[in-house]
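Asks: Whatever this is, show me its structure:
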Amino acid sequence: MARRLIPLFDRILVEKILPPSKTNSGIILPEKSSKLNSGKVVAVGPGATDRDGKLIPATLKEGETVLLPEYGGTEVKLGDKDYHLYREDDILGILRD
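Replies: Next comes the predicted model:
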């Protein structure tokens, strides 16, 4: 049975992108060679509410690649995969190709 987690409020479910451990030619890369901490947005909550109770929709969309903070987020395990939950304002930016 596959589960789908739908975040509440302004939370974002992210699957971290692991940097490659070796190049195409087979050269093994050191662990700290890639400092870019990025992930793919898997699910997005509906958004936060302001003081008047009006919904402020989330700006991120599923499938976007985002820059993540070095620390933070809540680790979530669904099946055999690890994900992280962040508040939308904790996400540092969107990475474009």
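Asks: switch to C-alpha atoms for all contacts and neighbour counts from now on
Replies: Noted.
Asks: Pick out the residue nearest the middle of the protein.
Replies: Closest residue to the average C-alpha location of the chain: Val14 at 2.6 Å, with C-alpha atoms, centre = their mean.
Asks: Would you do the same for the sequence below? I want to compare the two.
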Amino acid sequence: MVELKGKILAGKILVQVIPAVEKTASGIIIPDAAKEKPMQGKVVLVGSDKKDEAMEIKVGDTVFYGKYSGTELAIDGDDYLLMSQADVLYIA
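Replies: Here you go, the predicted model:
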């Protein structure tokens, strides 16, 4: 993972997208056109608490989020999502 520098605004997180599965359990390769958008990732940057909401997510957490959550970013060839803490559905 690339060392990212910068600051995330309060209540926001930056998530590195975990790639979608390339093969099925039986070994069939899934073409790019048929893959679903990944809905999980690893948190790489976390903003501070909002005025009325504490930040519950930490760097290194694996999070699950909605299909259309966040804003897609490409930084140094890696895919990231910038999203609000409220977009996270589950922390693993």
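Asks: out of everything not next to it in sequence, what's closest to the residue nearest to the centre of structure 1?
Replies: The shortest distance from Val14 of structure 1 to any non-neighbouring residue, by C-alpha to C-alpha, 6 or more residues apart in numbering, is to Val41 (4.6 Å).
Asks: which residue lines up with the one you found in structure 2?
Replies: Aligning on TM-score structural alignment places Val41 of structure 1 opposite Val43 in structure 2.
Asks: quick check, the residue nearest to Val14 of structure 1 in a strand?
Replies: Yes: inclusion of Val41 of structure 1 in a strand is indicated when DSSP: H, G, I helix; E, B strand; the rest coil is applied.
Asks: how about it, what does it touch?
Replies: Val41 of structure 1 sits next to 12-15, 60-66 when contact means C-alpha atoms under 8 Å, 6 or more residues apart in numbering.
Asks: again, only using 6 Å
Replies: 14, 62-64 (C-alpha atoms under 6 Å, 6 or more residues apart in numbering).
Asks: got it, and Val15 of structure 2?
Replies: Counted by C-alpha under 6 Å, 6+ apart, Val15 of structure 2 has contacts 41-44, 80-81.
Asks: Among the contacts of Val41 of structure 1, which lie within strands?
Replies: Using DSSP state E, Val14 are the members of the contacts of Val41 of structure 1 that sit in strands.
Asks: Please pick the buried ones from the contacts of Val41 of structure 1.
Replies: Val14 (16 or more other C-alpha atoms under 10 Å).
Asks: Tell me the one of the contacts of Val41 of structure 1 nearest Ala48 of structure 1?
Replies: Relative to Ala48 of structure 1, the closest of the contacts of Val41 of structure 1 is Glu62; by C-alpha to C-alpha it sits at 17.0 Å.
Asks: Wait, the closest one touches Val42, no?
Replies: Yes: the criterion here is C-alpha atoms under 6 Å, and Glu62 of structure 1 meets it with Val42 at 5.3 Å.
Asks: which residue sits farthest out from the middle of structure 1?
Replies: Most peripheral residue of structure 1 (C-alpha atoms, centre = their mean): Ser25, 29.4 Å.
Asks: Good, we can wrap up now.
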